[in-house]
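1. Need coordinates for the below:
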Amino acid sequence: MRLIGFTAEDGERWIAARDGDKARPLAPAGAFYADARRYLDRPTEELVDVASLDLAPAVPITARIFCVGINYRSHAGESKELAGLDEPALPMIFGRWQQSLVVEGTPVPAPPNEAGLDWEVELAAVIGSPVWRGDEATALDHVLGYAAFNDLSARRKQLETPQFTIGKNADLSGPISEIVTADEVGDISAGLRVTTHVNGELMQDGNTRDLIHTVPRIIAYITDTLTLQPGDVIATGTPGGVGAGRKPPVFLTDGDEVVVTVEQVGSVRTPIVAPRD
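-> Sure thing, here's the model as predicted:
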């Protein structure tokens, strides 16, 4: 099942099941994530046109986004040169705010004091049930589904200090696709191809088989300290081929279009626009 979010007329975020150009509203996001299985097993009969909806990310506004840095072996060399960081022995977690998430087609402005934004295609896992002290053997039982995610990065701000937070939370800089439920994606351990195209040109081409820390390992690592809640998102990192690692560097500026794709999950397309006044 494909899940989309939308904002109702009263401002509340809802989750719907998408079927082509139609959708079945399921429940307000808070209620949906409190008992996702109930709503997935008994979808409503109501059908609405997707084009009539004010689309929003298919996660609750309380969602936390846990990003994993330097989590592809093919990206480790770039990171060493850019930030002096070695391949991490443990998952390197930093946070994004839900307010940075946007949907397909949302124009994203480059921050005014950056050369542009950098792209990062990522497989995102969306949590469907609470996880405390999860273990690797059963961790994926708590995953509702997966999305394609573009961790658009303000590299100047990111690399000025050892803390990534500001550079990873530029306004509107978290494009995320619809969520595909885990049963439809299947066994992610077999590997999923992940790609980035900028203005039609292939810039990143990796596979989740290259992950240093797998999704189950990341879940286990996080949850011996804090409880993952339904609707939380884990962005699992990006492969080599980011713009800052190129010679010379290449960044996204006004007029560019970037598309990130995760095999069996989907794509998210983002136009880049000029900095805001």
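2. CA only for contacts and neighbour counts going forward, please
-> Will do.
3. so how far is Val126 from Trp56?
-> Rather than Trp, residue 56 is Ala. According to Cα to Cα, to the nearest Å, Ala56 and Val126 sit 15 Å apart.
4. These two: who's more crowded?
-> Val126 (27 against 21; other Cα atoms under 10 Å).
5. Helix, strand, or coil at Ser79?
-> helix (DSSP: H, G, I helix; E, B strand; the rest coil).
6. Number of residues surrounding it?
-> 19.
7. And Trp97, by the same measure?
-> Quick note: Trp97 (other Cα under 10 Å) scores 17 neighbours.
8. hang on, isn't it packed against Ile65?
-> Yes: the pair Trp97 / Ile65 is scored as a contact, 6.3 Å apart, by Cα atoms under 8 Å.
9. Isn't Val108 up against Arg269?
-> No: with contacts counted by Cα under 8 Å, Val108 stays clear of Arg269, the gap being 10.7 Å.
10. Of these two, which one has the most company?
-> The residue with more neighbours, out of Val108 and Arg269, is Val108; 25 against 22, by other Cα under 10 Å.
11. for the stretch 1-150 of the chain, what spans make up the strands?
-> 2-7, 13-19, 22-28, 48-49, 55-56, 64-69, 92-97, 101-102, 108-109, 121-127, 143-150 (DSSP state E, counting those that start in this stretch).
12. before we go on, could you also do this sequence so I can check it against the first one:
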Amino acid sequence: MDNVTFYLMSGLLFSGTAILAIALFPVWKLTKELPPGSARSLWNVLTLLILFFIAGYITYAFVNWRNCSSLSELLVPGVFLGGAVFVLLVCFLSFKTVIDLQRINILEQENISDSLMGIFNRRYLDRRLKEEFLRSQRYNLPLAILLLDIDRFKTVNDTCGHQTGDLVLKNLAQLILSTVRDIDIVARYGGEEILIIMPNTTASHAAVLAERLRHKIAIAEMATQDEESCHPAIKITVSIGVAGFSHGQTTAADQHTLIKNADKALYQAKNDGRDRIVIIGADS
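-> Purely as a prediction, here's the structure:
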């Protein structure tokens, strides 16, 4: 009986130790997925605890290997095995949850982002503009939008090719993102048109940013010189329509009217000679 009990206890403890060792793998993989910070540090602490438990299992087996006289002695090793299984399940489920959340986040980003320019797409823009307009009405906050269009962009595509044109669009989007505020929403409106939502901003303040943005774009190189095709460094200009909504104004009944006003302002900027801003709905 003693030999049977000894082998059973050894089997339980060995299995528990092996399961804990296996649990280290998902913990290690999960730790690699996490950015440096408190969460990653806590998972490192869990790794140390699992190693401590492994050492405890081995120590328990070494201390009690001669004291196996009855089946009741198997209670503690059995609990140890159950604890090891629990740790393994928690670690694997945690790792799987993190991976699934990452996949969901990637799908959400792909669903709301423009793959070429790296900014939000039209679907997300429509939803956010409606939300911001309703928020502006509810809390009596100003709201402004900028509608930006590249001047004579077709010439860039015809002269330098569509790949160069795509590069210009990417660089333009990055320049805009580096210029606007964190709370502003930048989205591709269509073609080479970009719309910027500026919450809690009056039209006149938005016009100041629009002018600064227009100037930065005008002096920036959107594509470097291509020696093979003999294309010089590419610079572009933009026309920007600015429209705003403030409490008490009737010029923008909804978000669609706000966009229509910005489009009118952009059209006027184009007609007035391009490379300029025009504002509609300025506050006094």
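13. care to give me the TM-score?
-> The TM-score (TM-score structural alignment, normalised by the length of structure 1) is 0.24; 117 aligned residues with a Cα RMSD of 6.4 Å.
14. So Ser10 of structure 2 sits against Tyr60, correct?
-> No: at 10.2 Å, Ser10 of structure 2 and Tyr60 do not qualify as touching, with contact defined as Cα under 8 Å.
15. neighbour-wise, which of those two wins?
-> The neighbour count for Ser10 of structure 2 versus Tyr60, taken as other Cα under 10 Å, is higher for Ser10 (18 against 14).
16. So that one: helix, strand or coil?
-> Per three-state DSSP, Ser10 of structure 2 ends up helix.
17. Who are the packing partners of the helix or strand hosting Asp100 of structure 2?
-> For Asp100 of structure 2, the element it lies in under DSSP states H and E is helix 75-112. Applying 3 or more Cα pairs under 8 Å, 6 or more residues apart in numbering; DSSP states H and E, one finds that helix 75-112 of structure 2 makes contact with helix 2-33, helix 122-138.
18. The first one versus helix 75-112: what angle between them?
-> Inter-element angle recorded for helix 2-33 of structure 2 and helix 75-112: 20 degrees (by axes from the mean of the first three to the mean of the last three Cα atoms, to 10 degrees).
19. Any buried residues in helix 2-33 of structure 2, and which?
-> Buried residues in helix 2-33 of structure 2, counted by 16 or more other Cα atoms under 10 Å: 5-6, 8-10, 12-17, 19-27, 30-31.
20. Heading C-terminal from that helix, find the next helix or strand.
-> Taking DSSP H and E, what comes next after helix 2-33 of structure 2 is helix 38-64.
21. Buried by neighbour count: which residues of that following helix qualify?
-> Arg40, Trp43, Thr47, Ile50, Leu51, Phe53, Ile54, Tyr57, Ala61.
22. before we move on, the earlier item: just the buried residues of the helix holding Asp100 of structure 2, please?
-> By neighbour count with 16+ other Cα under 10 Å, helix 75-112 of structure 2 contains the buried residues 77-78, 80-81, 83-85, 87-88, 91-92, 95, 112.
23. residue contacts, the nearest residue to Thr17 of structure 2 once chain neighbours are set aside?
-> Once flanking residues are discounted, Thr17 of structure 2 sits nearest to Ile54: 5.5 Å by Cα to Cα, 6 or more residues apart in numbering. Contact analysis of Ile54 of structure 2 by Cα atoms under 8 Å, 6 or more residues apart in numbering lists Thr17, Leu20, Ala21.
24. Same list (the helices and strands packed on helix 75-112 of structure 2) but as CSV, adding distance to His215 of structure 2.
-> Formatted as CSV, those follow (distance: least, Cα to Cα, whole Å):
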stretch, distance to His215 of structure 2
helix 2-33, 41
helix 122-138, 25
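25. Those helices: which one's closest to Lys154 of structure 2?
-> helix 122-138 (21.3 Å; Cα to Cα).
26. Same question for that closest one: list its buried residues.
-> In helix 122-138 of structure 2, counting by 16+ other Cα under 10 Å, buried: Arg122, Tyr124, Leu125, Leu129, Glu132, Phe133, Arg135, Ser136, Gln137.
27. looking at it, the first one is touching Ile185, isn't it?
-> If I follow you right, that is Arg122 of structure 2. No: in this structure, Arg122 of structure 2 is not within contact of Ile185 by Cα under 8 Å, at 11.6 Å.
28. and the gap between the residue nearest to Val156 of structure 2 when sequence neighbours are not counted and Leu213 of structure 2?
-> In space, and not counting its chain neighbours, Val156 of structure 2 is closest to Gly165: 6.1 Å by Cα to Cα, 6+ apart. Gly165 of structure 2 sits 20 Å away from Leu213 of structure 2, going by Cα to Cα.
29. What of Gln102 of structure 2?
-> Distance from Gln102 of structure 2 to Leu213 of structure 2, by Cα to Cα: 34 Å.
30. And Val242 of structure 2, by the same measure?
-> The value you get for Val242 of structure 2 to Leu213 of structure 2, if Cα to Cα is used, is 12 Å.
31. if you count what's nearby, which of the two comes out ahead?
-> A side-by-side neighbour count of Val242 of structure 2 and Leu213, using other Cα under 10 Å, places Val242 first with 30 against 18.
32. residues contacting the more buried one?
-> 144-147, 203, 206-207, 210, 261-262, 265-266, 277-280.
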